[in-house]
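> Just a sequence and a predicted model for now, questions to come.
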Amino acid sequence: MREEGVDAARGDGRDETEEERADRQWQELVQEIRVAQTGVQILFGFLLTVVFTPHFQGLPQTDKTIYIVTVVLGSLSTGALIGPVAFHRIVSGRRMKPEAVVWASRLTFAGILLLLATLTAALLLVLRVAMHNAFVPWLVAGVLAWYLLCWFALPLWARMRYTNNDD
């Protein structure tokens, strides 16, 4: 049963029960997963085809190792980003939506971290094959820094800057 005024006292501007909040958070999470999942699945599908090209056999062992690591990371990322769907399907109807949201959120965050590693490794591999020079690690480091800024630093800064410390 809803306690009147509790949400208003917290100042979040919402008047919703725990179940309504879980439903809203689940919908928001599903939308976020759709964006990340599509990208990782396209990248992973592309990565799976590379090994079957004639050029792959001529790659140095270091590049083949980077490729294998990238494919494994892509697979792990795909699994983590699809995990919330399976989780929801298995626990659906068990009256544990708030807990499902927490676990799905954790899986999604793990998937994002694995996607970060996948994209970085894939970029390293592609640039090593394309450029063959010492500038590659610096370029990859710059792109990684950009990912970290966009995906983590900016949101964390905004969270600290615009979140009420009384919460």
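Happy to help now that I have it.

> all contacts plus neighbour counts: C-alpha atoms, from now on.
Noted.

> Okay, helices next: where are they in this structure?
Using DSSP state H, the helices found in the chain span residues 6-10, 18-50, 54-57, 61-91, 97-131, 136-148, 154-162.

> check contacts around the residue nearest the centre of the chain.
Note on the chain: the residue nearest the mean C-alpha position is I112, at 1.8 Å, using CA atoms, centre = their mean. I112 is in contact with A36, S77, L81, counting by CA atoms under 8 Å, 6 or more residues apart in numbering.

> this is the other structure I want to compare:
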Amino acid sequence: METDSGKGEALRSHQDEPAAARDRDARPDGRDETADERADRRWGELLQELRVAQTGMQILFGFLLAVVFQPRFAELNDVDHAIFVVTVGFGAATVGALIGPVSLHRLVAGKGLKPQTVAIASRMTLTGLLLLFCTMVMVFLLILRVALHDTLAFWLVAVMAVWIALWWFAIPLWARHRAHRTSRR
């Protein structure tokens, strides 16, 4: 049993610790990091993810912007023109969502909001990935409608949309659910 003097020593030693050491939060994942260190790590990971998504979107959006200046664009029917307009809209929304975290960080940098910034930027990135999915599906639809001129295009797009959704969303959500279920045991 601890004496009162033991409690006082423990309190004094705790007060003498640096603030960062007191703020350390041992996580179930085995990491021993402060909230700020965790936010810095998560921000770095998010930036790596954004680099991949932004590069792919820049190439795709560049393709979309160039399509309208091609001679065959005038030959597209009204439905294909509408698909193109919707696709460009999705593309622009995707660019906005995927570049949004950069603007967010720039506007709040140095304000002591790193954990909140990471959380908001993470949501922006997920929104950007959902919009990128929609953009890719629409681009694929437009290309296959022009190339095939029949209903086979819709079936091929549906198969590809399910395929991408499986790899981008279903498997990660399944892994997340499985890890959560395992950690509760």
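Thanks, I have the structure now. Just so you know, these numbers come straight off a predicted model, no measurement behind them.

> TM value for the aligned chains?
Scored against TM-score structural alignment, normalised by the length of structure 1, the superposed chains reach a TM-score of 0.94; 165 aligned residues with a CA RMSD of 1.5 Å.

> can you tell me which of the contacts of I112 of structure 1 lies nearest to E20 of structure 1?
Nearest to E20 of structure 1 among the contacts of I112 of structure 1: L81, at 23.6 Å, using CA to CA.

> Map that closest one across to structure 2 for me.
Counting by TM-score structural alignment, L81 of structure 1 lines up with L98 in structure 2.

> Next: V35 of structure 1.
Match for V35 of structure 1 (TM-score structural alignment): V52.

> for that match, what are its contacts?
Applying CA under 8 Å, 6+ apart, no residues qualify as near V52 of structure 2.

> how far away is it from A175 of structure 2?
As for V52 of structure 2, its distance to A175 of structure 2 is 21 Å (criterion: CA to CA, to the nearest Å).

> cool, and R145 of structure 2?
For R145 of structure 2 relative to A175 of structure 2 (CA to CA), the value is 35 Å.

> cool, and V102 of structure 2?
V102 of structure 2 is 28 Å from A175 of structure 2, by CA to CA.

> how about stretch 110-119 of structure 1: buried residues?
Within stretch 110-119 of structure 1, the residues that count as buried by 16 or more other CA atoms under 10 Å are A110, G111, I112, L114, L115, L116, A117, T118, L119.

> okay, and that stretch goes to which residues in structure 2?
Using TM-score structural alignment, the residues of structure 2 aligned to stretch 110-119 of structure 1 are 127-136.

> how much space is there between V51 of structure 1 and L115 of structure 1?
For V51 of structure 1 relative to L115 of structure 1 (CA to CA), the value is 20 Å.

> how close does the match of stretch 110-119 of structure 1 sit to structure 1?
Stretch 127-136 of structure 2 differs from its equivalent in structure 1 by a mean of 0.4 Å after superposition (mean CA distance after the TM-score superposition for structure 1).
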